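In: Fold the following, please.
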Amino acid sequence: MKKNHPFHLVTSSPWPILTSINIFTMLMGLIMWMTKKELTLMIMGTSLTAICSIVWWRDMMRESTFQGNHTIKVISGIKLGMIMFIISEVMFFISLFWSFLHSSLSPSIEIGMNWPPKSIKTFNPMEIPLLNTIILLSSGATITWSHYSMLDNKLSKAKKSLMMTIIMGIYFTILQKWEYDQAMFTISDSIYGSMFFISTGFHGIHVIIGTTFLLVNFIRMKNLHFSSTHHLGFESAAWYWHFVDVVWLFLYLMVYWWGK
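Out: Below is the predicted model of the structure:
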């Protein structure tokens, strides 16, 4: 049907409600795993969430790439939405930084008026944390390289640099998991343990989401879905990855270096 406006009226889709239910199932399974060491519900919820995400992405790719529904006006709205989403994520991490700084600048009597608490053996900021910082800052450089290569119509270079970014994101996650295994304290060890694992853990989740975001865009890039003038999905992924980079820089300075 012909329309006389530049907007995209999205058709009815079952994926938002199904994805919400599956994420709820995954989180309930996570609680079951942490309390009763039962993995079945979490595996089921994670698998169903992945399936719904794939078919939802498929529908969005069809709308933008093949049906031409992402007009200039629609792209402008999506960009604004992405900016607002990243701002909301920044506010979330600011609340974590605020809590960490409040506890470190004015340690309460319950933790011996000392920061970090005496029972906590912190990580050396010049070891794995520094390596992770170098990895993420390098990945910020490679995603920028990929973006500029895309703008210059150099698809081969764009794919190579994007794959380098994905590999560094996976490497960061592996090192973060290894660091958690070496920790001499847990999330229940005073305010320091709680804030350390909540702040670095949520950042780790964002790295995993960002890596997945980039991987989907790499697949789309291989399938020639992007051009130098139309690559909104890739641009949004690059913005998100830069946000992840900057947040880690603050985490490193505040939690690992300042909090030591």
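
In: use CA for all of it now, contacts and neighbours both
Out: OK.

In: Let's verify residue 224: helix, strand, or coil?
Out: coil (DSSP: H, G, I helix; E, B strand; the rest coil).

In: residues near it, how many?
Out: Other residues near residue 224 come to 11 when the count uses other CA atoms under 10 Å.

In: any idea how far it is from residue 158?
Out: Distance, residue 224 to residue 158, by CA to CA, to the nearest Å: 12 Å.

In: Check residue 34 too.
Out: Going from residue 34 to residue 158 by CA to CA gives 41 Å.

In: The two: which has the busier surroundings?
Out: Legend: neighbour count by other CA under 10 Å for residue 34 and residue 158, higher for residue 158 (24 against 11).

In: wait, isn't the more buried one in contact with residue 150?
Out: Yes: applying CA atoms under 8 Å as the test, residue 158 and residue 150 come out as touching, 5.6 Å apart.

In: Show the secondary-structure elements that the helix or strand harbouring residue 59 is packed against.
Out: Per DSSP states H and E: residue 59 is located in helix 40-61. The helices and strands touching helix 40-61, judged by 3 or more CA pairs under 8 Å, 6 or more residues apart in numbering; DSSP states H and E, are helix 15-36.

In: run this one through as well so I can compare:
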Amino acid sequence: MSTTTHDAPSAGSYYVPHSSPWPIIGSVGLFVTMMGGANLLNGHAPTLLYCGLAVLIVMMIGWFNNVIRESQAGLYSPQMDRSFRWGMSWFIFSEVMFFAAFFGALFYARDYALPWLDGTSASKPMTHELLWPTFEERWPTNGPGRVGGPFEVMGPWGLPALNTLILLSSGATVTWAHWGLLKGNRRQLCLGLAATVGLGFLFVALQAVEYSHAYQHMNLTLGSGIYGSTFFMLTGFHGAHVTIGAIMLTVMLLRSLAGHFTPEHHFAFEAAAWYWHFVDVVWLGLFVFVYWF
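Out: Okay, the predicted model is just below:
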């Protein structure tokens, strides 16, 4: 699609793009990825998973490239801008609900299931005697069946505390970059984004080190009962979101270096920044409720 300058669209106009192959390609990629992930969990080779992820990557590059070209061509009106903002807001809300489900599972296990199994819950007095009369309530736990064997608990200090500092610092650097953009200071914008991207990928690298230590030295795995499963599901999905956010900010950095964005028109940057702040907030919840308490 041509990137030549067009007349600015009127406030009430709405750009309707040409037919696109990307939605169906993305659907196929998601389906293949899901099937590949299920096969991997059942002991099969990860080939199908990698194929699905490759299709998703191609889809994202192609689709986002189209959107960037349309934006740079001046095809989007203020109404389109409002559409994008509402779309991103609802997307982040869906992500909030996604993590709320996993936090809910964690709280349910700790505050309801354990007292039932321990016999301290007045509402379930017989559960303890009938099922596990020797079980005593204690968190973290791998359950009365000691699923996965003995394990060590991942404490809050050390790498988790360092990663908290890194992620909070990245929230400050992306805000600093935004201030630079609003002032028309492209150097501050690019430096702030570069720092944020570096901190984001450093977080992911340190989380990989933490996972390696957990598996090799603490016998803390995804199979370590309810504690292991909730720990890795919550921190793992968060790590995936950090990776996605860092990739988004990398694209914003490359676009900023290419001269894209103005103080008046920069929603793509704002969307990535919103997402990054969401990731920061989720991590604070993880640090408190998964690592600390």
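
In: TM-score them against each other, please.
Out: The TM-score (TM-score structural alignment, normalised by the length of structure 1) is 0.92; 256 aligned residues with a CA RMSD of 1.9 Å.

In: What span of structure 2 is the helix holding residue 59 of structure 1 aligned with?
Out: On structure 2, the counterpart of helix 40-61 of structure 1 by TM-score structural alignment is residues 47-68.

In: just stretch 11-25 of structure 1 next, same as before
Out: Aligned by TM-score structural alignment, stretch 11-25 of structure 1 falls on residues 18-32 of structure 2.

In: what's that stretch in contact with?
Out: Applying CA atoms under 8 Å, 6 or more residues apart in numbering, the contact partners of stretch 18-32 of structure 2 are 48, 49, 51, 52, 53, 54, 55, 56, 59, 60, 62, 63.

In: how about that stretch: buried residues?
Out: For stretch 18-32 of structure 2, the neighbour count (16 or more other CA atoms under 10 Å) marks 22, 25, 26, 29, 30, 32 as buried.

In: need the residues you listed in a markdown table with distance to residue 110 of structure 2, can you?
Out: Converted to a markdown table, the buried residues of stretch 18-32 of structure 2 look like this (distance: CA to CA, whole Å):
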| residue | distance to residue 110 of structure 2 |
| --- | --- |
| 22 | 43 |
| 25 | 41 |
| 26 | 38 |
| 29 | 36 |
| 30 | 33 |
| 32 | 35 |
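
In: just curious, which of the residues you listed is nearest to residue 291 of structure 2?
Out: Distance to residue 291 of structure 2, by CA to CA, is smallest for residue 30 among the buried residues of stretch 18-32 of structure 2, at 31.6 Å.

In: what residue of structure 1 matches up with residue 109 of structure 2?
Out: Using TM-score structural alignment, residue 109 of structure 2 pairs with residue 103 in structure 1.

In: In terms of helices and strands, where is the residue nearest in space to the middle of structure 2?
Out: In structure 2, the residue lying closest to the centroid (CA atoms, centre = their mean) is residue 241, at 1.8 Å. Using DSSP H and E, residue 241 of structure 2 sits in helix 225-257.

In: Give me the range in structure 1 that that helix lines up against.
Out: Using TM-score structural alignment, helix 225-257 of structure 2 pairs with 190-222 in structure 1.

In: after superposition, how close is the matching stretch to structure 2?
Out: Its matched residues in structure 2 lie on average 1.0 Å from stretch 190-222 of structure 1 after superposition (mean CA distance after the TM-score superposition for structure 1).
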